[in-house]
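In: just the structure for this:
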Amino acid sequence: MLFIEALNRVGTQPNRPQATGRLKNRPFITQKDSVDLSTTANEVKEIHLDSEQKTPLTASSSIFANLIEHILNHILNTELSILSPEELNIDDKEWRLFLQAPPNKAQTDAPTTSNSYQEPEIRKQPAKKQLRFRIPVKPAYGPPVEMMVLVSAHQGSPEIPYFFSMLPKENTLPLLKTPYTPEFIAQQITYYHILLDLDGEQDQLAPLYPLLTPPPSEEDIKTPDIYGLRLWRTQGSSLRPIVLGDKKMGLLYIGHYPPLNSQAQTKYESGQKPHYLYTKA
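Out: Here you go, the predicted model:
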């Protein structure tokens, strides 16, 4: 992903008119910038991202996205770029992406009562492995600052990605160069915890295909290792999707689009009825 200065088009292009349409006046149902997934949640939650609900890309989010890109290229031994909707020129178009956030614990972890049928005991999987990545981040001048990203397999995912058993727990990556001043780098968060799963659809970004110019073709199919890839940033007991992998579009950064509760949105929209003033004398 390009650093934010390369995305800053203020003063270089005229202001574009805001898109109009039926998506424009949709209410912002949640006041949170993430979806609450408490440790006791055992159900899949449907969320969605809305093009009309986003926060601006910042230099800090650009650093975070480049850390993720650096890590994924190390894990997959490849050279992929994480792109943003702004870089693809679809940030001002209307779209929605629906995702299913897996529960933090599998249903089999739920307690059973003495009257319930006892399933045969199944040997539990080994504890989920966590990978720690230390990355020296270099400002435009001066010494680098070490940042650390802890990557965990999602506890609610039915399958642990293969590379958790192939990589060592501790990993030190090559230098990540940035165009920022030492003072700005010193102000950044130096520790992140993200969850990773491969539970998405291979074409989970398909709703965006028609918006691309030109639309992706079969020749654009990316490495299979990122099919259905989903990265989530932990914020207390809440999760926020940050990167999605797609077989045609590759890796897309969506960390500045707050997830919306689809069930709450549906209930709100279905409950909207016209209100009439009672005027009978």
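
In: from here on, contacts and neighbour counts on C-alpha atoms
Out: OK.

In: which helix or strand contains residue 99?
Out: Using DSSP states H and E, residue 99 sits in strand 96-101.

In: what's the answer for residue 68, then?
Out: Using DSSP H and E, residue 68 falls in helix 59-76.

In: does anything pack onto that helix? Which helices or strands?
Out: Here helix 59-76 touches helix 4-7, strand 82-83, going by 3 or more Cα pairs under 8 Å, 6 or more residues apart in numbering; DSSP states H and E.

In: mind listing what's buried along that helix?
Out: Judged by neighbour count (16 or more other Cα atoms under 10 Å), helix 59-76 contains these buried residues: 59-72.

In: quick revisit: so what touches the strand holding residue 99?
Out: Residues from elsewhere that reach strand 96-101 (Cα atoms under 8 Å, 6 or more residues apart in numbering): 44-51, 200, 205, 207.

In: repeat for stretch 192-210
Out: For stretch 192-210, the external contacting residues (Cα under 8 Å, 6+ apart) are 95-97, 99, 148-154, 157, 160-161, 215-216, 226-234, 244-249.

In: so how do I select the buried members of these in ChimeraX?
Out: Provided next is the ChimeraX selection string for whichever of those are buried by 16+ other Cα under 10 Å:
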select :99,148,149,150,151,152,153,154,157,160,161,216,226,227,228,229,230,231,232,233,234,244,245,246,247,248,249
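
In: which ones among the contacts of stretch 192-210 map onto strands?
Out: In strands, defined here by DSSP state E, the members of the contacts of stretch 192-210 are 96-97, 99, 148-153, 230-234, 244-246.

In: and for comparison, fold this next one:
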Amino acid sequence: MLFIEALNRASTQTNERKLISRAKYRPIISNQDSVDLSSAAHQVKEIHLDSQAKSQLTASASVFANLIEHVLSHIIKSNMHIHSPEELELDTKDWTLFLQVPPTTKEKNEKSVEYVAPETLQRPPAKQLIFHIPVKPSYGIPIDMTLLLSPNSGSPEVPSLFHTFPKESWLPVLRTPYPPEFLEQQVTHHHILLDQDGEPDQLSPLYVHTNQSKIMGENTFPLQFFGLRIWRSKNNTLTPVVLGDKQIGLLFVGHYKPIEGNPISAEERARQAHNLYTKA
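Out: The predicted structure is shown next:
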């Protein structure tokens, strides 16, 4: 488990009604073969994580990471480990990761029954999952914390656990080395979103920088977590916290600030500077 030493106490359009004469009225003919683009496509934005845009990995972030690790271990019924960039010595290297933020709202499904597969109709609806976790300090009684897990609204496939797991689960005790005074000051309720739209090797830009000795022997990484992306949902904003990769495993990136847009490398900037633009 990942534990960090705790610090001391710590343009508006008018709504005019247009008059249309009956003579010019034309009925709207809907073609059954037409396709409507999802409104979720307009919500997607690209961000990147930069090795330079990070904050110190704190004990509070460590508790949050271990809550996620505890829940994932319960889901797959096997011990999982979430690495930190500091643990893999990635915090001393220069790297950039590109991600797309999933939509925060789910589009209402108004499809007709004739377009829905029979097996989809029989499957129970996906639900949010609530995990209650007693967090044990270094001494004293456990402090109850809750992790709310939601599926990705923009993904066409919802993981089966959102159909099969009970809505509420009570997990075993999560033991920590922190004093009760510190844990009592922490956030006790977190909401995360599970997204499996990433590539299995989404952390490939980090391979050349990773301390491979830190991840050797961890060949039991489940296939369903290849390309996993876990987002923290707060104030209707999603920020990446954990990324899954077939070679590195699970990596905690919750202390890296997401940057919107595409960064321009020095090579690209030099190439653009030497380009000659002409107008016809």
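
In: mind checking the TM-score on these two?
Out: The TM-score (TM-score structural alignment, normalised by the length of the second structure) is 0.74; 231 aligned residues with a Cα RMSD of 3.0 Å.

In: in CSV: the buried residues of helix 59-76 of the first structure, plus distance to residue 7 of the first structure.
Out: As requested, those are exported to CSV (distance: Cα to Cα, whole Å):
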residue, distance to residue 7 of the first structure
59, 10
60, 13
61, 12
62, 10
63, 13
64, 15
65, 13
66, 14
67, 17
68, 18
69, 17
70, 19
71, 22
72, 22
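
In: what's the spacing between the equivalent of residue 183 of the second structure over in the first structure and residue 139 of the first structure?
Out: Counting by TM-score structural alignment, residue 183 of the second structure lines up with residue 185 in the first structure. Distance of residue 185 of the first structure to residue 139 of the first structure, given as Cα to Cα, to the nearest Å: 7 Å.

In: what's the overlap in contacts for these two?
Out: Counting by Cα under 8 Å, 6+ apart, nothing touches both residue 185 of the first structure and residue 139.

In: what's the closest of the helices and strands packed on helix 59-76 of the first structure to residue 174 of the first structure?
Out: Each of these has some distance to residue 174 of the first structure by Cα to Cα; the shortest is strand 82-83, at 17.9 Å.

In: the closest one vs the second structure, mean deviation?
Out: Its matched residues in the second structure lie on average 0.4 Å from strand 82-83 of the first structure after superposition (mean Cα distance after the TM-score superposition for the first structure).

In: by contact count, what packs against that strand?
Out: helix 59-76, strand 250-253.

In: circling back to that earlier point, so of the contacts of strand 96-101 of the first structure, which ones are in helices?
Out: Among the contacts of strand 96-101 of the first structure, no member is found in helices (DSSP state H).

In: about what we covered before: what's the helix or strand for the match of residue 183 of the second structure?
Out: helix 182-186.

In: now the alignment partner in the second structure of residue 198 of the first structure: how far from residue 152 of the second structure?
Out: Alignment note (TM-score structural alignment): residue 198 of the first structure maps to residue 196 of the second structure. Distance, residue 196 of the second structure to residue 152 of the second structure, using Cα to Cα: 8 Å.

In: check residue 85 of the second structure too.
Out: Here residue 85 of the second structure is placed at a distance of 25 Å from residue 152 of the second structure (Cα to Cα).

In: what of residue 181 of the second structure?
Out: 35 Å.

In: again, but for residue 264 of the second structure
Out: Look at residue 264 of the second structure and residue 152 of the second structure: by Cα to Cα, they are 30 Å apart.

In: likewise residue 140 of the second structure?
Out: Separation of residue 140 of the second structure from residue 152 of the second structure (Cα to Cα) stands at 37 Å.

In: cool, and residue 206 of the second structure?
Out: From residue 206 of the second structure over to residue 152 of the second structure the distance is 25 Å, taken as Cα to Cα.

In: likewise residue 75 of the second structure?
Out: For residue 75 of the second structure, the distance to residue 152 of the second structure (Cα to Cα) stands at 17 Å.

In: again, but for residue 172 of the second structure
Out: In terms of Cα to Cα, residue 172 of the second structure sits 26 Å off from residue 152 of the second structure.

In: same thing with residue 119 of the second structure?
Out: For residue 119 of the second structure, the distance to residue 152 of the second structure - Cα to Cα - is 21 Å.

In: go on, residue 185 of the second structure?
Out: On the measure of Cα to Cα, residue 185 of the second structure and residue 152 of the second structure end up 30 Å apart.

In: how about residue 132 of the second structure?
Out: On the measure of Cα to Cα, residue 132 of the second structure and residue 152 of the second structure end up 21 Å apart.

In: I figured residue 243 of the second structure hits residue 232, correct?
Out: No: assessed by Cα atoms under 8 Å, residue 243 of the second structure is found out of contact with residue 232, at 11.9 Å.

In: what secondary structure does residue 239 of the first structure sit in?
Out: With DSSP: H, G, I helix; E, B strand; the rest coil as the basis, residue 239 of the first structure sits in strand.

In: that one: neighbour count?
Out: 22 (other Cα atoms under 10 Å).

In: measure it to residue 204 of the first structure for me?
Out: 18 Å.

In: compared with the second structure, how much does the helix holding residue 185 of the first structure deviate?
Out: Helix 182-186 of the first structure, aligned to the second structure and superposed, deviates on average by 0.7 Å (mean Cα distance after the TM-score superposition for the first structure).

In: name the residues of that helix that are buried.
Out: Buried-residue list, helix 182-186 of the first structure, by 16+ other Cα under 10 Å: 182, 185.

In: returning to what we had before: and for the helix holding residue 68 of the first structure, what are the contacting residues?
Out: Contacts with helix 59-76 of the first structure, where a contact means Cα under 8 Å, 6+ apart, come from 1-5, 79-82, 133, 135, 163, 167, 173, 176, 178, 188, 225, 253, 255-256.

In: equivalent range in the second structure for it?
Out: Aligned by TM-score structural alignment, helix 59-76 of the first structure falls on residues 59-76 of the second structure.

In: helices or strands next to the helix holding residue 185 of the first structure in the packing?
Out: By 3+ Cα pairs under 8 Å, 6+ apart, helix 182-186 of the first structure packs against no helix or strand.

In: buried ones in whichever helix or strand comes after it?
Out: Using DSSP H and E, the helix or strand that follows helix 182-186 of the first structure in sequence is strand 191-197. Residues of strand 191-197 of the first structure classed as buried by neighbour count (16+ other Cα under 10 Å): 192, 194-197.
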